[in-house]
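Q: sequence-free structure coming up:
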């Protein structure tokens, strides 16, 4: 029997980061993983999807070379097999990087299925048979998986989840995407850029429904202009699968039900936590399968912690990593380390990024949520058409929107759509963490020429001081 200070169950961006921070704090640490180090994010999620989307972006630019005064001789076409191969290579490189980090930090890796026997002990079944592990603390970081539609189970053939969509057996000709959250809209954007006829069906009244209404509206217009069919306030009532493809009954906003044919379908309607069959049912409080935790990751059982996608949302890799560090430091503190000072997660300062074309990014409250919360608001919007760098890049579509509390000047939220916004949102996120007001943002010198100047102008605009509009 192996005994540790901390065992982490799951090696995604929550689990492996938690393990590294535990090791840095001098704790004897092990990690248990049933499939691939790096979890879904590195192997089947965040990273390889960005590699796919980068290929689609390059294809888009090549097809529009003449807009930049360039001529490309011959036809430009996508080689799906080569695009997927590149994406898998990126995933493999990063997964092997995690193995190196485990070795460097002297973290013991146990490959196999882990099951809790109690709050601080588990059994691992792997290639080497069965082994019992015990620890002073256990962190559960088992993540989540795609939710299936009851009448459209993913078969990897015609009905896909993100996993098949990343390594497609064939190029879809006519694709139905059910759900317009980040995953659905990213794959819709990828396949649309790759030349596929794409229809997106969203049950709610707008796409990317967690985003600010102005962002949703702008993105819908942009994707429609790119040739996508967007159906909001609509539902897929039934799907029939055959060798030829998918026949879907879709109820539109006006109540009419029409039957449409598609070659393939991607379901992106949310996630299910991986909390079945790991022995946690009696050890922690579960709500629809998600493990309930305190702000530091503690469950109701002493010594048992949980982080990431198997806990309440937002279900984002960077939130999981942050929770991993918090839990590791709280454990070290409990074990007598007086030099660590863990802080609970501030959910209002977690940025969200969606890598469709155009990109969207946000942090904090939407304008509507701010008003619902009782704030009197000042709102600034600045379009990219007034930004020199965006025009020079040929990417003048988009805007930056900031929401402030009218009485205190507190930055409540920021919402962006357009080129490179997923890189820029961190400026506002730092501002939120530092509890900034409009005064500091106005006094900040933004470099020229950059798209980030739209952030400054948006802040100025909220107070009637915008210079370039």
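A: On my side now, so go ahead. It should be emphasised that the depicted structure is a prediction, and the values quoted were computed from it without experimental measurement.
Q: all contacts plus neighbour counts: C-alpha atoms, from now on.
A: Will do.
Q: longest single strand anywhere in this protein?
A: Counting by DSSP state E, the longest strand found in the chain is strand 129-140.
Q: how far is stretch 63-71 from where the chain is centred?
A: Centroid separation between stretch 63-71 and its chain, computed with C-alpha atoms, centre = their mean, to the nearest Å, is 32 Å.
Q: and residue 429, how many residues sit next to it?
A: When neighbours are defined as other C-alpha atoms under 10 Å, residue 429 has 22 of them.
Q: next helix or strand past the lengthiest helix in the chain?
A: As assigned by DSSP state H, the longest helix anywhere in the chain is helix 80-104. Using DSSP states H and E, the helix or strand that follows helix 80-104 towards the C-terminus is strand 108-111.
Q: re earlier: which strands and helices lie in contact with the longest helix of the chain?
A: Contacts defined by 3 or more C-alpha pairs under 8 Å, 6 or more residues apart in numbering; DSSP states H and E place helix 80-104 against helix 15-24, helix 39-44, helix 46-63.
Q: quick one, that helix and helix 15-24 angle?
A: Calculated by axes from the mean of the first three to the mean of the last three C-alpha atoms, to 10 degrees, helix 80-104 forms an angle of 20 degrees with helix 15-24.
Q: buried ones in helix 80-104?
A: 80, 83-84, 86-88, 90-92, 94-95, 98-99, 102 (16 or more other C-alpha atoms under 10 Å).
Q: tabulate the residues you listed (TSV), appending distance to residue 128.
A: As requested, these are arranged in TSV below (distance: C-alpha to C-alpha, whole Å):
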residue	distance to residue 128
80	38
83	36
84	33
86	33
87	31
88	28
90	29
91	26
92	24
94	25
95	22
98	22
99	19
102	20
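Q: ok, the residue most central in space within the chain - contacts?
A: Residue closest to the average C-alpha location in the chain (C-alpha atoms, centre = their mean): residue 316, at 4.6 Å. The neighbourhood of residue 316, defined by C-alpha atoms under 8 Å, 6 or more residues apart in numbering, consists of 308-309, 352.
Q: tell me the contacts of residue 309?
A: By C-alpha under 8 Å, 6+ apart, the neighbours of residue 309 are 141-144, 273, 315-316, 320.
Q: second structure follows, compare the two:
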């Protein structure tokens, strides 16, 4: 096999791409990964990781402002926005370097440039403006028995809400603000919009969130979303649902937004606007149309193993459709590669993919919402346990929140779990494991959870669903 010929070539080095490359190398497949911008993709460089670094700074700032609640004293609390951003960028760089190390360790060849698929098994790479890592191959023609598209997604742009990088931001600009705006409009209340709303509010912005759908956090369980809205509004974030932004008028250093709730319109001035109306897959300029690869709603159509309708071409991660989450991309990459190798992996089950939103309070969920379970015609049992009944939550000063579980009444199957409160993004995995093991309420009831921990609420919620709750 020549230096330009591989078993697998992966286009895109985000979480799906680089994890797929590592797994392929572990399985003895000669592997190359093509990247044109930065190793680690959007997640490590402009998404999941740097936003969590920003939110951590906001969390500490918030706690310092409430030091008196813990018997402590902290005077003249302030922050340096440039230093906050610099820390976030430093975290990203560390992980970016880490991906390069992993590629080298696993003997994955990096090809630096923009790839086009000429035919099944053949790609052409053109030079990239960005500088590639040492040892990377460059432009030229390459061959592989299997080509995996892992090109990710980019912010969706709506007419009239086009970002300009100065006044109207996407998450790219929102992550590196030169200063914290005094007033901010966030369009869209999904995870991205709500996380930025939470960050900028904590750092001092007057934040308004506009959502066209009737529910904030539209994919979440309605009860959890309702509690979240109450908490956001109590903090001072203005939430407008069933509302759209019909027009943006840009001034020298501010934007006038026309806000329409279907009954009246109102023109409101904001320093900055964040457009967080979703993302769309990067399917253009890859040669997919010419090859007849099926796409739908801006994403590549695949089966449960990452296969497209064209033999030898696969897709994983955001480019392959929702839910557009890094951990979904990683798992999808492993499934795809193992299927190529003939290991017969389980196909992707999207009901088992947890979702996490790192706002204040945190939100986490997996499986069916209560409404979806009822829509499916199931008879269900629902259990709830409040943070106010948990000793560890009270000791932490985090007694506002809820754990909610949904079971099939006939079988005891755990259908879904939904949480709001401190550290629920760390707790949710317990229910994910339970669902993957096909655990019923009986196993969860007989599991001993350590005391005092927030995790005890997970068992109490199960007990509540069956009329046996102990501490509420």
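A: Received, thanks. Just so you know, these numbers come straight off a predicted model, no measurement behind them.
Q: before we move on, back to that, so which of the helices and strands packed on helix 80-104 of structure 1 gets nearest residue 280 of structure 1?
A: Closest approach to residue 280 of structure 1 among those is made by helix 15-24 (16.7 Å; C-alpha to C-alpha).
Q: structure 2: matching residues for that closest one?
A: Using TM-score structural alignment, helix 15-24 of structure 1 lines up with residues 17-26 of structure 2.
Q: the matching stretch: how far from the chain's middle?
A: In terms of C-alpha atoms, centre = their mean, the centre of stretch 17-26 of structure 2 is set 21 Å apart from its chain centre.
Q: could you list the buried residues of that stretch?
A: In stretch 17-26 of structure 2, counting by 16+ other C-alpha under 10 Å, buried: 17-25.
Q: include distance to residue 342 of structure 2 when you put the residues you listed into JSON lines, please.
A: Formatted as JSON lines, the buried residues of stretch 17-26 of structure 2 follow (distance: C-alpha to C-alpha, whole Å):
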{"residue": "17", "distance to residue 342 of structure 2": "19"}
{"residue": "18", "distance to residue 342 of structure 2": "20"}
{"residue": "19", "distance to residue 342 of structure 2": "18"}
{"residue": "20", "distance to residue 342 of structure 2": "15"}
{"residue": "21", "distance to residue 342 of structure 2": "16"}
{"residue": "22", "distance to residue 342 of structure 2": "17"}
{"residue": "23", "distance to residue 342 of structure 2": "13"}
{"residue": "24", "distance to residue 342 of structure 2": "12"}
{"residue": "25", "distance to residue 342 of structure 2": "15"}
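Q: please enumerate the helices of the stretch 101-250 of structure 1.
A: Here the stretch 101-250 of structure 1 has its helices, by DSSP state H, counting those that start in this stretch, at 162-166, 182-193, 213-225.
Q: nearest to residue 277 of structure 1 among the contacts of residue 316 of structure 1?
A: Distances from residue 277 of structure 1 to those, taken by C-alpha to C-alpha, are shortest for residue 309, at 16.4 Å.
Q: residue 426 of structure 1 versus that closest one, what's the distance?
A: Counting by C-alpha to C-alpha, to the nearest Å, the gap from residue 309 of structure 1 to residue 426 of structure 1 is 22 Å.
Q: strands along the stretch 201-350 of structure 2, start to end?
A: Shown for the stretch 201-350 of structure 2, the strands assigned by DSSP state E, counting those that start in this stretch span residues 206-211, 238-241, 244-250, 255-260, 265-270, 272-275, 279-281, 295-296, 299-300, 313-315.
Q: now those in a markdown table, with mean neighbour count and distance to residue 72 of structure 2?
A: Below are those laid out as a markdown table (neighbours: other C-alpha atoms under 10 Å; distance: least, C-alpha to C-alpha, whole Å):
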| stretch | mean neighbour count | distance to residue 72 of structure 2 |
| --- | --- | --- |
| strand 206-211 | 22 | 27 |
| strand 238-241 | 18 | 31 |
| strand 244-250 | 17 | 43 |
| strand 255-260 | 19 | 41 |
| strand 265-270 | 16 | 36 |
| strand 272-275 | 25 | 35 |
| strand 279-281 | 21 | 43 |
| strand 295-296 | 14 | 55 |
| strand 299-300 | 24 | 52 |
| strand 313-315 | 27 | 53 |
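Q: kindly name the residues of structure 1 that line up with stretch 201-217 of structure 2.
A: So stretch 201-217 of structure 2 sits over residues 192-208 in structure 1, by TM-score structural alignment.
Q: next one: that stretch to chain centre, how far?
A: The answer for stretch 192-208 of structure 1 is 18 Å, by C-alpha atoms, centre = their mean.
Q: related to what we said a few turns ago, please identify the deepest-packed of the helices of the stretch 101-250 of structure 1.
A: Among those, the stretch with the highest mean neighbour count (mean count of other C-alpha atoms under 10 Å) is helix 182-193, at a mean of 24.
Q: with structure 2 superposed, average distance for that helix?
A: Helix 182-193 of structure 1, aligned to structure 2 and superposed, deviates on average by 0.2 Å (mean C-alpha distance after the TM-score superposition for structure 1).
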